[in-house]
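**Q** Dropping a prediction and its sequence here:
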Amino acid sequence: MFSIGGESWFGVFANQRSEVVRKMGSLNAEAFLARKNDILHSSITCYQILDFIGEGHFSKVAKCVDLNTGKIVALKISKTKSKVNDREVTILETVRALDPHRNNIVKYFDGFSFLDHYCLAFEILDKRLCDLMQENKSHPLSLSEIRCVTRQILVAFEALKSIGIVHSDLKPDNIMLVNHKDQPFKVKLIDFGLALPVSRLHIGMNMQILAFRAPEVVLGLPLSEAVDMWGVGCTMAFMYFGKSLFPSKYNHQITSGRYSLQYFVSDEQAKWRLRTPLQFMKVSGFRPEISKRFTDLARDFEDLIARGRKQTCDDIEDRLAFLDLLKRCLHLNSIHRICPSKALEHCFTSQVKPVDEMEMVSTVNTEIGLGASFGDYFNQLTESPKIEQPRTLSKHESKPVSYDANVFTDQTSQKKSFQKIFEIYSRLKQNILCRLL
């Protein structure tokens, strides 16, 4: 037991418990917010709040001292009591079986309820990945730094997959640097508030913030651990560009496929496409807003990566490997999206040089090409479509249509897209990257 002057900290502060409880109990439970120097009691120890180091919508994070051991911990204190807190504790108890250091997952110590507020004690970490990038004025990370962070997160997801857990909320806010000064870019995955067993996933669930939300979540398709790999892809893009690849706000909320038919339509040839702005307004009553984004200047996804920033010729192969892994993480069809174990074996994360650049292109065409290319999908989401004249909607548009995982497949455009990708790769060094030198 940690002690000062022969008297334990626990003994010094135990007598204050009744006063703390009286002070806290006088407040409405829903309005309660812990204060600096307050002491919170679990069944095994007491925690004194030294300072507050973070706050979210549902909780505050306090820097505390464990009065039994003298160790500094991070205490996540919920603002309200809900069933979500019970679920998080259950998940954390399951995740506790994993080695937190080896698997890059935040170490969980204790969980308890104090005056109807859930408190979770974790190891103290440094700062969030998004905070680091904000400190650097959203300057993109280098490919070596992106590789370092990506590999560690993939290790965490491989471990979670081994015990059947889906995190479902990966974003830069939930990746924390352990000690950036002494261990640069050593990171851990945090916040299991929305995590759940894969067996509990079901069609129609709402998860992930909009900018990181997987297509199957939006469209109400079957869900799996692949939603986390979509989050990995979005996080990789965030580190590369210094901003989110997809917009984070829509003028009309897209929620778990509930409004899917307002966005997509099957034409006379039974092929799926996005509605034009005029068609969307007609069926939804909302006027679509076309926002200007940094992606608008790119011809396609490959061109966007090439235009992303100026780098040297020595970086060409690394950038090519990065692009390949990114496209595999952002495969529209969740069934064919790369899994953590395969991603860890990829040449970008493993730094094993591919045999031939053109061989990589062939692999991209084979494995990524099971649905429409991400470049096509990306362009559909970001380009400003022309307003068409009103026309009579076909009978296919008025009927409910069941979705499957290949709703985006268009073999003609797919073939053209692959040919374009092949051409871009074949002259990548000469006509694209070298112009940025």
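**A** Yep, that arrived. Predicted model, so just to flag it, every value in this text is computed and none were measured.
**Q** Please count neighbours and contacts with C-alpha atoms only from this point.
**A** Will do.
**Q** contacting residues around residue 180?
**A** Residue 180 sits next to 126, 186 when contact means CA atoms under 8 Å, 6 or more residues apart in numbering.
**Q** how close does it sit to residue 128?
**A** Distance, residue 180 to residue 128, by CA to CA, to the nearest Å: 10 Å.
**Q** again, but for residue 213
**A** From residue 213 to residue 128 the distance is 20 Å (CA to CA).
**Q** And the two? Which one has more around it.
**A** Legend: neighbour count by other CA atoms under 10 Å for residue 213 and residue 128, higher for residue 213 (23 against 20).
**Q** Would you mind measuring from that one to residue 70?
**A** Counting by CA to CA - residue 213 and residue 70 are separated by 41 Å.
**Q** How about residue 377?
**A** In this structure, residue 377 and residue 70 are 53 Å apart, going by CA to CA.
**Q** burial count for residue 234?
**A** Residues lying near residue 234 (other CA under 10 Å) number 26.
**Q** Now do the contacts for it.
**A** Residue 234 touches 171, 211, 212, 244, 245, 330, counting by CA under 8 Å, 6+ apart.
**Q** Same question for residue 338.
**A** By CA under 8 Å, 6+ apart, residue 338 lies in contact with 226, 229, 328, 329, 331.
**Q** adding another structure so you can compare the two:
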Amino acid sequence: METNGLPNGLSNGLSDGWSEYPSSDEEDGHLTPLEDLVPEFEVIDEDIVLEEETISSFDPERWYPIRLGDFITTRYQVMVKLGYGSASTAWLCRDNEQDTYATVKIYETGSQQAATENNIHRYLRSINDGDDFGLDRLRFCRRSFRINGPVGSHVCMVYAPLCMTLEDVRNRRGGKFSLRLLKSVIYTFMPGVWYLHSMGSMVHTDLHPGNIMMASENVRIWDGFVQEELMYPTPRKITADRVIYKSRTPMIGSDAFPVICDFGKVRVGEGPFLGEAMQDAYRAPEIVLGIPWNEKVDIWSLGIMMWYLFEGKHLFRNGEPNREVTRGAQLARMVSLLGNPPRDFLERSRCSYEFFDEDGNLHPHLQNIENTSLDEEEENLEGEEKEQFLSVIRKMLQWRPEDRPCALNLLLDPWFNLETGADS
């Protein structure tokens, strides 16, 4: 069973596992801002909501006011903004101790996500028994520490630098993956999913294209990336107490490979687990219906992700303001695509009666959803190639979690070894 979302012996407390660094001009201060070293840059109007400001929970007082050129301790100098998440910003830094590059994530003050992610990384290192199949497909934290900000301390986590997310790659390719690229990418990071599930008894719960990134150890990529920022600085918004930068996305080299990132929402334990999880567009039916769930929700997410990357569109809507209001519509859409759920599956839910009758049919007020099917909505393939693709998608998008394959069985699925046309 789950133990507070973490293995026994690991605390949620921020005091565990962190190094401490004081706030001072020497350690955390603004030293040689990069704005003083680069050509003119575009200044964005203060009225425009930018990057992390778009997050509904964003509170500027809780986010560290970093600037390009700053030193995070005396070791890491901030060179380029890589991105932001729901509780952190990510920066490419020059590691002056190792004479290389690193990504440093700076979390908002008091972030529980930072505590969870740090504990997960410690746990993953603790269970490594030498059988590292899949371990290199997980993005590990190199070290972590705190820095002091204006209203409290901030957790910093250091990683090897990573290039694009799969979402970035999709956008660069016109909104869709080719079939060959899809197979290669999914097959390459699938061992990481197996490692989480089998070795770590962990459920990621947040697998989507933004949390799969391309790793590269080619230092020349990062040298060129920094030079690009110096020559063509990114636009930024300047306020009284901080600078908000637009993120810059690095290109990927031929040696890049996908890795699984962001373990802040991981659940640890044998399960089953209870409660909400997953983004709206990736929610498995057992979560929508309030049924206890396990690692098979990740397999559902993978199926949704594969569809999205290849078709260029979501199977289910994302970002709904009220999950309770939209559960019926989401279940009706599932029925339209997958057929009626098995009755024994509905019997596991305490609320299925709100949406289905005793025979497992949708209530009449939900039956006005457009009738469709996976076959009708798949637009890129024909004939046998289409049937083969839909076959593996259907295996992953099963109502009953136990009917979905495990990650290892997916790796062994013959679909990944079928010949496809040349990748564009």
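**A** On my side now, so go ahead. Predicted, not measured: the structure shown is a model, and the values here were computed from it.
**Q** How alike are these chains, TM-score-wise?
**A** Once the chains are laid over each other, their TM-score by TM-score structural alignment, normalised by the length of structure 2 reads 0.65; 310 aligned residues with a CA RMSD of 3.5 Å.
**Q** rewinding a little: and which of the contacts of residue 234 of structure 1 is nearest to residue 81 of structure 1?
**A** residue 171 (24.5 Å; CA to CA).
**Q** Aligned to that closest one, what sits in structure 2?
**A** In structure 2, residue 171 of structure 1 lines up with residue 208, judged by TM-score structural alignment.
**Q** Which residue is the nearest non-sequential neighbour of that match?
**A** Distances taken as CA to CA, 6 or more residues apart in numbering put residue 305 closest to residue 208 of structure 2, at 6.0 Å, once the chain neighbours are dropped.
**Q** Look at the one you found and give its secondary structure.
**A** helix (DSSP: H, G, I helix; E, B strand; the rest coil).
**Q** Tell me which residue of structure 1 matches up with it.
**A** Using TM-score structural alignment, residue 305 of structure 2 pairs with residue 235 in structure 1.
**Q** Check the gap between its match and residue 363 of structure 1 for me.
**A** Counting by CA to CA - residue 235 of structure 1 and residue 363 of structure 1 are separated by 23 Å.
**Q** quick one: which of those two has more around it?
**A** residue 235 (26 against 13).
**Q** my guess is the more buried one meets residue 175, correct?
**A** No. Under the criterion of CA atoms under 8 Å, residue 235 of structure 1 makes no contact with residue 175, lying 9.7 Å away.
**Q** rewinding a little: could you list every residue that touches the match of residue 171 of structure 1?
**A** Contacts of residue 208 of structure 2 by CA under 8 Å, 6+ apart are 282, 301, 302, 305.
**Q** Aligned counterpart of the first one in structure 1, please.
**A** Going back to what we said before, that points to residue 282 of structure 2. Aligning on TM-score structural alignment places residue 282 of structure 2 opposite residue 212 in structure 1.
**Q** how much space between that match and residue 218 of structure 1?
**A** Counting by CA to CA - residue 212 of structure 1 and residue 218 of structure 1 are separated by 11 Å.
**Q** out of these two, which sits in the more crowded spot?
**A** residue 212 (26 against 22).
**Q** In contact with the more buried one, which residues?
**A** Each residue near residue 212 of structure 1 by CA under 8 Å, 6+ apart is listed here: 170, 171, 230, 231, 234, 235, 246.
**Q** What separation is there between the third one and residue 260 of structure 1?
**A** Counting by CA to CA, the gap between residue 230 of structure 1 and residue 260 of structure 1 amounts to 19 Å.
**Q** and the two? which has more neighbours close in?
**A** Neighbours were counted for residue 230 of structure 1 and for residue 260 using other CA under 10 Å; residue 230 has more, 27 against 16.
**Q** so that one is in which element?
**A** Per DSSP states H and E, residue 230 of structure 1 falls inside helix 226-241.
**Q** Mean distance between the following helix or strand past that helix and structure 2 after superposition?
**A** Per DSSP H and E, the first helix or strand lying C-terminal to helix 226-241 of structure 1 is helix 260-263. Average distance, helix 260-263 of structure 1 versus aligned residues of structure 2 after superposition (mean CA distance after the TM-score superposition for structure 1): 7.0 Å.
**Q** and helix 260-263 of structure 1, how far from the chain's centre?
**A** 24 Å (CA atoms, centre = their mean, to the nearest Å).
**Q** In contact with the match of residue 305 of structure 2, which residues?
**A** Per CA under 8 Å, 6+ apart, neighbours of residue 235 of structure 1: 170, 171, 172, 212, 244.
**Q** nearest to residue 145 of structure 1, of those?
**A** Taking CA to CA as the measure, residue 145 of structure 1 lies nearest residue 172 of these, at 14.0 Å.
**Q** Surely that closest one is in contact with residue 127?
**A** No. When contacts are counted by CA under 8 Å, residue 172 of structure 1 is not listed as touching residue 127 (10.7 Å).
**Q** neighbour-wise, which of these two wins?
**A** The neighbour comparison of residue 172 of structure 1 against residue 127 (other CA under 10 Å) goes to residue 172, with 22 against 18.
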